[in-house]
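1. Below are the sequence and a predicted model; questions follow.
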Amino acid sequence: MTSDVVTGELRLDGHGLVLREWDDGDLTAMVGLFDDPEVAYWTPLISPFDLEAARVYLKRARERRAAGQRVQLAITVDGLEPMGEVLLMRSGTGLEVAEIGYSVGVAYRGRGLASRAVRVMTGFALGTVGIGRLLLEIEAGNAASAAVARAAGYHLTDAPPIPAEEKGRTLSLQTWEYAP
């Protein structure tokens, strides 16, 4: 990310959503969104995700944004109640490649929030930040996340799966790329 994107409050509107920065008043909502067995299984977030985990998560999100590494935004429809998160992460040096990640709370799934949030973040990354290539890394078998990727305009690439290990589980991450 560039320094001008990192400074100041960030709020993105589009596709019926308002993506905004997390604030200290969101800690309890973060617990409600992220302390979920599916979130624990499919994401690197710690489990259980309690208030202390939320405080640490918010602190790290702010540090990463200040360092120009990541932008993590709450998914809302009105700028108020968080329903999930979408994030933009640099994958290497410069602005050549970045990844988008997302999670939606169990009470808000099935509304198209994730795919709409990914579309908004994709537009921001390409248009405002100037990212050259956008990727999603989705674990093989995560049908819900693959559906989000397709709905947001991403396609599965021919790249070999990326082996990884998270929380003692061996993962096989498939690469999806934005194709306008």
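-> The structure has been received and is ready for your questions.

2. CA atoms for contacts and neighbours, from now on please.
-> Will do.

3. now the helices for this structure?
-> In the chain, the helices defined using DSSP state H lie at 3-6, 27-34, 37-42, 51-66, 113-123, 143-151.

4. need the contact list for residue 72.
-> Residues near residue 72 by Cα atoms under 8 Å, 6 or more residues apart in numbering: 21, 22, 61, 65, 85, 86, 87, 88.

5. in terms of contact, does the first one touch residue 9 like I think?
-> Yes. At 7.3 Å, residue 21 counts as touching residue 9 under the criterion of Cα atoms under 8 Å.

6. who's more crowded, these two?
-> It is residue 21, of residue 21 and residue 9, that has more neighbours when counted by other Cα atoms under 10 Å, with 21 against 8.

7. Nearest residue to that one in space, please, no chain neighbours.
-> residue 73 (4.7 Å; Cα to Cα, 6 or more residues apart in numbering).

8. tell me, which strand in this structure spans the most residues?
-> strand 169-178 (DSSP state E).

9. what angle sits between it and helix 143-151?
-> 10 degrees (axes from the mean of the first three to the mean of the last three Cα atoms, to 10 degrees).

10. Structure two is appended below for comparative analysis:
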Amino acid sequence: MLLTFPDPALAAAGIVLRQAEAGDAPWITAACSDRELSRYVPSIPYPYSESDARTFIDRAAEDWAQGRAALFVIAQATSGESLGAVALHPSPRDSEVAEVGYWLRREARGRGAATIAVRLVAGWAFGHLGIKRLGLQTHPENSASQRVAHRAGFTREGLLRAWMATPNGRRDSVMFSLLPEDDGGGIRP
């Protein structure tokens, strides 16, 4: 799948999605040093270093270039303040299926930014990439992330037992899905 950064950038309700840059390493390091974040997102190591952040930024650029994933920084449109990240991961087995994932800095949570970002990415995926099904997984205890999924229009499908491999063994995941025809099927650019 060819992934090119949307032009114009995806934006709505005071949120803009932009590409990660080298200068993002300090705030990403601070955000990902939050133990709660790494608890819910097993791909985030703990403790988290600036070297981890630089690797994350480099991998995001490679993923865009290779069509493996589309990672966006979630930012305030007016101030440019970086709030978190949202990513689209196309399935390597089915070009019409993708997963979305997101995280926010602790101080950015509870303001609706993740919901807007997920809806923007969903609209882009459905409208420009031909995606027919978006999946979203959360830790069973991550009620805040589950609220984001519901507010973004996703349907809870159920609990996938021992679904995700983590450094501490396999863990359950709550699976959600969104289809283009679903109510709330994204903000279309």
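-> Arrived safely. Because the structure is a prediction, the values reported are computed rather than measured.

11. if we can go back for a sec, of all the helices of structure 1, which lies closest to residue 16 of structure 1?
-> helix 113-123 (7.9 Å; Cα to Cα).

12. What mean distance separates the closest one from the matching residues in structure 2?
-> For helix 113-123 of structure 1, the mean deviation from structure 2 after alignment is 0.7 Å (mean Cα distance after the TM-score superposition for structure 1).

13. and that helix, how far from the chain's centre?
-> 9 Å (Cα atoms, centre = their mean, to the nearest Å).

14. cool, and stretch 30-49 of structure 2?
-> That offset, for stretch 30-49 of structure 2, works out to 15 Å (Cα atoms, centre = their mean).

15. tell me the contacts of the closest residue to residue 26 of structure 1 other than its chain neighbours?
-> Once flanking residues are discounted, residue 26 of structure 1 sits nearest to residue 82: 7.5 Å by Cα to Cα, 6+ apart. With contacts defined as Cα under 8 Å, 6+ apart, the neighbours of residue 82 of structure 1 are 26, 29, 30, 74, 75, 76.

16. repeat that for 7 Å
-> 29, 74, 75, 76 (Cα atoms under 7 Å, 6 or more residues apart in numbering).

17. Let me have those residues in JSON lines, extended by distance to residue 102 of structure 1 and neighbour count.
-> JSON lines is the format used below for these (distance: Cα to Cα, whole Å; neighbours: other Cα atoms under 10 Å):
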{"residue": "29", "distance to residue 102 of structure 1": "16", "neighbour count": "17"}
{"residue": "74", "distance to residue 102 of structure 1": "10", "neighbour count": "27"}
{"residue": "75", "distance to residue 102 of structure 1": "9", "neighbour count": "31"}
{"residue": "76", "distance to residue 102 of structure 1": "13", "neighbour count": "20"}
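
18. so residue 47 of structure 2 touches residue 31, yeah?
-> No. Checked against Cα atoms under 7 Å, the pair residue 47 of structure 2 and residue 31 is beyond contact range at 11.3 Å.
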